[in-house]
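>>> got a predicted model here, sequence first, then my questions.
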Amino acid sequence: MALRDLTGAVDFTVLEATTGGDDGVSEEVLGLFVEQAAMWSRLLRPEIEGWRDAVHTLKGTAGGVGARQLAVLCAEAEAADPPMAPAALDRVQGALDAVLADIAAYRHGLALRGLRA
């Protein structure tokens, strides 16, 4: 994957503003996001009691890396009535998958830049 594979699920200018454009810090922040996403995504099922906590946490971390649509969908899921939860959580999972794909492509670009430096 490379930067050409970005879908737009993440506005990396948000991340770059937060990290001051430091590639090492950006890599660290994205690595933490990926780790957290792996942990919390296992809870994105309405039959699991902690699913609202999972979407709440993802909402905050998504906003921090520039994944605005994921943050919006997390907020909607967090507020969803129980009958609407399965569909809301499916939308969150789909958006999370797109965000993770963009992050993988961006991290690949960071790695390539590091090799060239």
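Good, I have the coordinates. Numbering: from 1, shown residues only.
>>> only C-alpha atoms from now on, for both contacts and neighbour counts.
Noted.
>>> count the neighbours of Arg116 for me.
Neighbour count of Arg116, defined by other Cα atoms under 10 Å: 7.
>>> need the contact list for it.
The contact partners of Arg116, by Cα atoms under 8 Å, 6 or more residues apart in numbering, come to none.
>>> name the residues of the longest helix seen in the chain that are buried.
Determined from DSSP state H, the single longest helix within the chain is helix 85-116. By 16 or more other Cα atoms under 10 Å, the buried positions in helix 85-116 come out as 85-86, 88-93, 95-110.
>>> comparison target, given below:
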Amino acid sequence: MTDPLALLDRDHLKSMTGNDPELAIEILEIFQHQAEIWSRMLDPRTDPTQWADAAHTLKGSALGIGAIRLAAKCEKAEKAGRAETPPSLTVAAVLLGDVKDALGDTLEEAAKVLHELASSGAFKAS
């Protein structure tokens, strides 16, 4: 069962990659690359649709690796950015700060999993 607060649900990642460590490494590296690109667009001073698009893309990437907490923060920011009345700069800054905090934590966890996979060639028990 997926943990709703998981930084990175290893069981989900195993399922999505058919328990293939090499594929998991590739997927995590793609996630890291996506995070680097799209996180630059999480600027509350820009058009809300721009950062909503970035949050949407990060949400999809997060769901693909089992980063449930990050996906939830992204979804909240995305909905706010697409709302009929966009949030104030302060509210947007808080929402995007939450996304960036969760993204940082998730990237740390992804690095740990990558290290585990590269060291042992297998998933460790979650």
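Good, I have the coordinates. In this text, all values refer to a predicted model and were calculated from it rather than measured experimentally.
>>> would you pull the TM-score for this pair?
In this superposition the chains share a TM-score of 0.87, using TM-score structural alignment, normalised by the length of the first structure; 107 aligned residues with a Cα RMSD of 1.0 Å.
>>> can you give me the helices in the second structure?
Under DSSP H, the second structure gives helices at 10-16, 21-39, 48-65, 68-82, 89-120.
>>> which neighbouring elements make contact with the last one?
Contact here means 3 or more Cα pairs under 8 Å, 6 or more residues apart in numbering; DSSP states H and E; on that basis helix 89-120 of the second structure packs against helix 21-39, helix 68-82.
>>> and the gap between the spatially most central residue of the second structure and Ala6 of the second structure?
Central residue of the second structure (Cα atoms, centre = their mean): Ala62, 3.5 Å from the mean position. Distance, Ala62 of the second structure to Ala6 of the second structure, by Cα to Cα, to the nearest Å: 11 Å.
>>> tell me, what's touching the two both at once?
Common neighbours of Ala62 of the second structure and Ala6 (Cα under 8 Å, 6+ apart) are Ile68.
>>> comparing the helices and strands packed on helix 89-120 of the second structure, which comes out most buried?
Neighbour counts (mean count of other Cα atoms under 10 Å) averaged over each of these peak at helix 68-82, with a mean of 23.
>>> a markdown table for the helices and strands packed on helix 89-120 of the second structure, including distance to Asp11 of the second structure?
As requested, these are exported to a markdown table (distance: least, Cα to Cα, whole Å):
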| stretch | distance to Asp11 of the second structure |
| --- | --- |
| helix 21-39 | 11 |
| helix 68-82 | 12 |
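>>> nearest to Gln50 of the second structure, out of these?
Ranking these by proximity to Gln50 of the second structure (Cα to Cα) places helix 68-82 first, at 8.2 Å.
>>> quick one: that closest one to helix 48-65, angle?
160 degrees (axes from the mean of the first three to the mean of the last three Cα atoms, to 10 degrees).
>>> from the middle of its chain, how far away would helix 68-82 of the second structure be?
In terms of Cα atoms, centre = their mean, to the nearest Å, the centre of helix 68-82 of the second structure is set 10 Å apart from its chain centre.
>>> one step back: find the nearest non-adjacent residue to the residue nearest to the centre of the second structure, please.
Ala71 (5.4 Å; Cα to Cα, 6 or more residues apart in numbering).
>>> can you pull the contacts of the closest residue to Leu42 of the second structure other than its chain neighbours?
In space, and not counting its chain neighbours, Leu42 of the second structure is closest to Trp51: 5.0 Å by Cα to Cα, 6+ apart. Trp51 of the second structure is in contact with Met41, Leu42, Asp43, Pro44, Glu78, Gly81, counting by Cα under 8 Å, 6+ apart.
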